[in-house]
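>>> would you be able to build a 3D model of this:
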Amino acid sequence: MDVLHNLNTLYKFSIHKDFSEFCRVQPLLHIYEVSKFLLKFKCFNHGHGNLKTLERFYRQPIESVLHHVVPLDWKKSLAKEMVYQRITEAWQEIMKEAINENTKQKDRLTYGQIGRVVVMILGTDNVKDDLFLQVMTRFEDNKHWKDFIQSLRFYSAHETVRDYKVTFEMHPTCKLYQALRYTWSVNWIKDVDYISPSCFMYLVEQLLLLTSCLRGRLIYATKSSFTEWLICQNKFPLSDLSFKRDTRDVLDFIANFLREFVNDQNDFKTWIKKSKLDVDNYFPSLFLRSVVSMCLLHLSTGSREYLEILRSLLKNSYMTTQLPLEFRNVLQKGKKRMGFQVIAKAFKVIGNPLVIVKLQNSSSEIMCSDAVFVDLTTCKKRELVFETLFPSIVDSAGGETKTKASESKC
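Alright, predicted model coming up:
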């Protein structure tokens, strides 16, 4: 028991001293492993007090893990060590337990629970079929989200779907769009436990990236959103990115959501409060993420309509003052053209570089020093793509010193 108390002290110390996300997660993983072992080990005769303490330690990492999947600051999710941690067996195990915790009750699941489960599934590598089936069973009362999980299960089971007659309506992108659209239509003010704005924004960001995948030859994404997509890559195989479809309805939904978020700030602050989140911390982060998504929406489509939404925002001094100063200045100086060079520079100053992904051989390579270029026509293995996103810089002594974004070396 002393080991668990010491690990918990170390965890609290890592938070107090603002250690890296990776350093914070390590004590949690050890707390989970030790407490699970002690609870299952029959040789120990646990008294009532010790049993309660063990159960509390066991639940602590399970209840905390979602905050490390969707951290408030995306710089934390971009730490190389944290990215690789999330594809380990230990991480997969604790995520599975967290999903179990959110789905084990017999009552109808709330939108908050559904949102947490979906985010954890998308943020977990190599989800097993039995877990998909378990979640689908618990989502029985919510057809749209059940259909989305079912589509993920199908794509996870087949490395490529070329031998199957798959329509857009069967694709996870369409299912996620339908589920989000339906969830957004719910009266969240009256809902007891509605999906949190951080979870909803995470899912919208993933929907935008998936839609970009289906549209053409290039993907425009942030480093954080593309990394998230890579982590759940077995659900959206790199070998199956040539599936084309008119996605105007999906894009309009994303645009309308983002526009509402930046225009109806009081409602969204109420939503944040209702989700028991700190408005002062969460709103600036979510506001910035919404503007970043607007930029990506413009780049991915080249639509003048979406560009005008972004320009309209940049003309509003009240809204722009809520953005980081340097980020705002870059966008305002380049708002007449608003090409990928301008947006890449803006993303770079907030520490979340623009990633330009080449999907087809016919796509031209784009040169931009402020962006990361990934060529999926030659770099098909996820491990190689990770190395492109997080290349190691080796010092003269041969030791790894730090990582940074760079052009693809695949």
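>>> alpha carbons only for contacts and neighbour counts from here, please
Will do.
>>> all strands for the stretch 251-400 of the chain, in order.
Assigned strands in the stretch 251-400 of the chain, in chain order: 354-358, 371-375, 392-394, 400-403 (criterion: DSSP state E, counting those that start in this stretch).
>>> next up, for comparison:
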Amino acid sequence: SSCNDMVARNQISPQTLAYAWNHWKSIIIKVLSHLHHTDGPELNDYEVLYEELCCKYFGLRKDGEDGRYVVLNMNSSWLSNAGRNSLQQDGNRCWLDVLQCHSCAQSFLMNELSSVGLSVLKKLETIVQIYPNPASSYALVRTTLIIKEIANFLEEPEFSMPKSTMKLRSFSALCERRFFELVFLVWRDGATRSLLRILDSPASYCLIADSLGANLRPRNKNLTYGHLGRTTVLLLHAARLDDALISRLLQYLDNDSDWAKFFRHLKRFLDTGVDRSYLIKNFRTALNSTFYDVTWRNELDYISPICYVGLMECLGFLASSYLLQKGCIYGTKSLLLNMLDCRTSKVYLDSCLVSNSSPDPDLEEMTFLSGRFIFDTIMSILRNKNTLRDWVQKTSTPSCSYTAVLLRLVVTLYPLILTHDGLGNCYEATNILLKHGVFKDLPVEFSQKIVRVLQLQMRSRTRGNFRRALADAVAAIGDRMVVMGPPKDIASFQNINADMISTEDLGDVQKVMAILRPEEASSVKEEAALLEKSDGKKNIPKAVPANKVESTSEIDLSDENTPFWDKFGAFQANKEGQERCKGYYPIP
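All right, here's what the predicted structure looks like:
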């Protein structure tokens, strides 16, 4: 628990360890580069710096202009057997020619780079395997990406060591497994931190690409439906689909399949911003075929209900965004925050908010058909609760409950009906859900407020009364109803427990965040004000006193490397006249 809390609060462990590794690694790489390129006529200032550093660290002294070094300790661990055999001795003095000396030093540093890198990976491995909770999952994903970045570096041809190949592969496999487990905890729980900070990492993109070939259906070697869902969620969020990734993706799909068509149109939309109606159409048909044309019980890895609902929510938001030109659309605070964090939906929304955009009959039709598909699918699922329970049990993690999926389906259903004319009637839908026992499985505070509307007399069963009841029910479970539309339309809403967001504000994420999360918006302003008063030094890492660190050994890469740090620190102090600060560790 204390380890969970420490990682969740982002105090030091993984990030500071990575900071120390990256700093140390950069020095080693520069020294190696110097050792590779020392045959020029004269050394520049940086080369002189690293030449002196090498001499201090390895215990060498240049022997005039004779192209050799005096070795101060012939028993030094960095000397290979070949190096010792090449030593020239004159009394108590030993010499080694420059080429042999540099060869020994390079070999030693390459081994050190591999050894220290593996020791860092082992420390991070123990952290990333702790059981996550909502507070720590974000930090654990970041730690997973750190492991992947270090493993990728150590696998690069110029730095790889044959003896560590298998171990590095095991670290990469761990990263792939934990990344998808953890990133969907962050996505599912609606963490306040943006998922994009994770997905923008090159390591994330690498993990997504590498995972494709490892999640195939045995019969036809196509991607499993489960991994199709997971990959789609992440690609929609990141809005990154370059030629290499889509080529690899299509390699594991039938060329004329609904999912292949969707990914092609997604790439076209992300690249050009055109063909919105085709994007909506193919997204709908891909989800439709996945739900209605596949026997999920026969699949080893089928899409989980929470992932499928999330994709339906995204389709619904994309489709309904077009309706903002005509009037209001409805949603929840959690949905809107998620969609604003999803780059694809944000770009799509912005295209719908352009004031001079002309009517699009095809898009209007696709919008309604998508709404109809989502409505019919949700009602089909809610009429078969036992099937949903089995679906959750077969495809979901233990932390994803049947009740959570059921609630999300219902909370998606009602705003959809309110948004799309002609889909259905909220009161009739409530009667159907009551008949099938849906409300008894939902939180009482939510169910009571919804079911109560059925007690209204027929003449009081208006859309306005249901909107107010729904807004109160959503608020009772810790969320908020959101109404989005033109200023003149949202101005007509009164006495409703909901957030009103005009189309003018929707294009400004900061304004929307100020409405949905006023407490965070004020804290961001305070932080910005403090930064303005901090002498302009905005990028200087924070320092944490050593007595605040639970275990300083977390950043000591190994005892063998401490002398290098000490000598390098002393060397910098001599060169720059600075004293090394003891007991403080910078946090990146």
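>>> TM between them?
TM-score of the superposed chains, computed with TM-score structural alignment, normalised by the length of structure 1, equals 0.80; 384 aligned residues with a C-alpha RMSD of 3.4 Å.
>>> for Lys244 of structure 1, find the nearest of the strands of the stretch 251-400 of structure 1.
Closest approach to Lys244 of structure 1 among the strands of the stretch 251-400 of structure 1 (C-alpha to C-alpha): strand 354-358, 15.3 Å.
>>> packing partners for that closest one?
If contacts are counted by 3 or more C-alpha pairs under 8 Å, 6 or more residues apart in numbering; DSSP states H and E, strand 354-358 of structure 1 sits against strand 218-222, helix 223-231, helix 340-349, strand 371-375.
>>> mean per-residue distance, the second one to structure 2?
So that's helix 223-231 of structure 1. Helix 223-231 of structure 1, aligned to structure 2 and superposed, deviates on average by 2.8 Å (mean C-alpha distance after the TM-score superposition for structure 1).
>>> in structure 2, what residues pair with that helix?
Aligned using TM-score structural alignment, helix 223-231 of structure 1 spans residues 333-341 in structure 2.
>>> and the most centrally placed residue in structure 2, which of the three is it?
Closest residue to the average C-alpha location of structure 2: Ile198 at 2.8 Å, with C-alpha atoms, centre = their mean. Of the three states, Ile198 of structure 2 takes helix according to DSSP: H, G, I helix; E, B strand; the rest coil.
>>> for it, what are its contacts?
By C-alpha atoms under 8 Å, 6 or more residues apart in numbering, Ile198 of structure 2 lies in contact with 141-142, 204.
>>> out of the residues you listed, which sit inside helices?
If you go by DSSP state H, the contacts of Ile198 of structure 2 have 141-142, 204 in helices.
>>> show me what contacts whichever residue in structure 1 pairs up with Glu176 of structure 2?
By TM-score structural alignment, Glu176 of structure 2 lines up with Ile62 in structure 1. Contacts for Ile62 of structure 1 (C-alpha under 8 Å, 6+ apart) come out as 32, 94-95, 97-98, 101.
>>> same question for Ser447 of structure 2.
Shown in contact with Ser447 of structure 2 (C-alpha under 8 Å, 6+ apart): 439-440, 473.
>>> go again with 6 Å.
Shown in contact with Ser447 of structure 2 (C-alpha atoms under 6 Å, 6 or more residues apart in numbering): Phe439.
>>> separation between it and Phe439 of structure 2?
Distance check for Ser447 of structure 2 against Phe439 of structure 2: by C-alpha to C-alpha, to the nearest Å, it reads 5 Å.
>>> just Gly422 of structure 2 next, same as before
Separation of Gly422 of structure 2 from Phe439 of structure 2 (C-alpha to C-alpha) stands at 24 Å.
>>> neighbour-wise, which of these two wins?
Higher neighbour count among Gly422 of structure 2 and Phe439: Phe439, with 20 against 11, using other C-alpha atoms under 10 Å.
>>> returning to what we had before: any chance of the contacts of Ile62 of structure 1 in a markdown table, plus neighbour count and distance to Thr401 of structure 1?
Below are the contacts of Ile62 of structure 1 laid out as a markdown table (neighbours: other C-alpha atoms under 10 Å; distance: C-alpha to C-alpha, whole Å):
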| residue | neighbour count | distance to Thr401 of structure 1 |
| --- | --- | --- |
| Tyr32 | 22 | 30 |
| Ile94 | 20 | 30 |
| Met95 | 26 | 30 |
| Glu97 | 15 | 35 |
| Ala98 | 21 | 34 |
| Glu101 | 15 | 39 |
